[in-house]
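Provided below are the primary sequence and the corresponding predicted coordinates.
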Amino acid sequence: MSLKILDTCVNCDVCEPVCPNKAISLGEEFYVIDPALCTECIGHHDEPQCIEVCPVECIIVDPAHVESHEQLDLKYRHLMAKESVA
C-alpha cells in the first residue's frame, strides 16, 4: 500500500525531508505522496517515517493503491537498483 496525505495537511514541512524514497513533494495545496515511489519505508525503516513525524496525523494508507509487503519490498529493490545505475 502506498500512503496518502489528506487535505487536513498544514504544510508544516516535516514529512518531506524524512522520506527516504523522495516520494513526498509539495502539491498545489498541500503535500502529496507519489505512489510509484512510496514503499511505506520498507527497506529503510520499521515504520513509515512520515506518519511518525506528522503532527496533525493526516497521513493514511491509500485505499486506491493497495500493495502487499512483498510488493512494497520489490518496489524498494527496484528503486534502489535504479538509483545505483543513475
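Alright, I've got the coordinates.

When you work out contacts or count neighbours from here on, use the C-alpha atoms and nothing else.
Noted.

Report how many residues lie close to the closest residue to V10 other than its chain neighbours.
With Cα to Cα, 6 or more residues apart in numbering as the criterion, V10 has its nearest non-adjacent residue at 7.1 Å, and that residue is F30. Other residues near F30 come to 16 when the count uses other Cα atoms under 10 Å.

ok, F30 touching D7?
Yes - taking Cα atoms under 8 Å as the definition, F30 is a contact partner of D7 at 6.8 Å.

contacting residues for the residue most central in space within the chain?
Note on the chain: the residue nearest the mean C-alpha position is C38, at 3.9 Å, using Cα atoms, centre = their mean. C38 sits next to S2, L3, N21, A23 when contact means Cα atoms under 8 Å, 6 or more residues apart in numbering.

do that again at 10 Å, thanks
1-4, 19-24, 48, 72, 75-76, 79 (Cα atoms under 10 Å, 6 or more residues apart in numbering).

Inside strands: which ones of those?
Using DSSP state E, the subset of the contacts of C38 located in strands is L3, K4, I24.

Scan the residues you listed and report the most crowded one.
L3 (25 neighbours).

Comparison target, given below:
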Amino acid sequence: MAIFITSDCIQCGACEPECPNNAIYEQGATWRWADGTTLQAVANTDGEVELALLPHAPLSEIDFYIVPGKCTECVGFHEEPQCAVVCPVDCCVDDPDHRETRELLLARKEQLHAAA
C-alpha cells in the first residue's frame, strides 16, 4: 500500500527529501509525474497518455502530501518507508485506500526509474 500523511503533520518537511520517487510535496505545491523520475509520459486515470511534465493540482492545501501513484513505500530502495522513519510525529502511515503488493510496488519503481 502507499503511504499517506495524516493531519498530525507538523509541517517539518523531514520526509520530503527522503523520498526516492519525489512523491512527497509541500502543502499547496503542484506536482508532476516527472519530478524525480525518468518518466516522459504516463497514462492518466482515463487511460489517455499525458506528458509527465504537466503540472497537477495539489492533493492538499493544508498538509504535506504523498502522491499515491508515485509512492513505492521505498521498495527497491530501502527496507522500510523512509518518510515514516524520519517523521518525528509518526504521521506517515499505511494508506488503507491504496493497498498494493510488493510486486506491484517493484514494478512501479522500475517504471518511475527506467533507464532513459
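Right, received. Where do you want to start? All values reported here derive from a predicted model rather than from experimental measurement.

Most neighbours out of the contacts of C38 of the first structure, which is it?
L3 (25 neighbours).

got a list of contacts for the helix with the most length in the first structure?
Using DSSP state H to define each element, the first structure has its longest helix at helix 69-85. For helix 69-85 of the first structure, the surrounding residues in contact (Cα under 10 Å, 6+ apart) are 1-2, 21, 36-44, 66-68, 86.

Quick check: the two most widely separated of those residues?
V66 and A86 (28.2 Å; Cα to Cα).

Comparing the two, which shows the higher neighbour count?
Counted by other Cα under 10 Å, V66 of the first structure and A86 do not tie: V66 has more neighbours, with 14 against 6.

Do I have it right that that one meets L3?
Yes - contact criterion Cα atoms under 10 Å: V66 of the first structure and L3 qualify, at 9.3 Å.

what about the helices in the second structure?
Under DSSP H, the second structure gives helices at 82-86, 102-112.

Pick the most buried one from those.
helix 82-86 (a mean of 19; mean count of other Cα atoms under 10 Å).

Relative to the first structure, what is the average displacement of it?
Overlaying the first structure shows helix 82-86 of the second structure at a mean distance of 0.3 Å from the equivalent residues (mean Cα distance after the TM-score superposition for the first structure).

and E79 of the second structure, how many neighbours does it have?
9.

who are the neighbours in contact with the corresponding residue of the first structure for it?
E79 of the second structure is assigned D46 in the first structure as its aligned equivalent, the criterion being TM-score structural alignment. Shown in contact with D46 of the first structure (Cα under 10 Å, 6+ apart): E40.

and the ones in strands among the contacts of C38 of the first structure as CSV, adding distance to P55 of the first structure?
CSV is the format used below for these (distance: Cα to Cα, whole Å):
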residue, distance to P55 of the first structure
L3, 16
K4, 15
I24, 16
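
If we only consider those, which is nearest to N11 of the first structure?
Among these, and counting by Cα to Cα, the member closest to N11 of the first structure is I24, at 11.6 Å.

Distance check, the residue nearest to the closest one when sequence neighbours are not counted against V85 of the first structure.
Spatial nearest neighbour of I24 of the first structure, chain neighbours left out: I33 (4.5 Å); criterion: Cα to Cα, 6+ apart. From I33 of the first structure over to V85 of the first structure the distance is 24 Å, taken as Cα to Cα, to the nearest Å.
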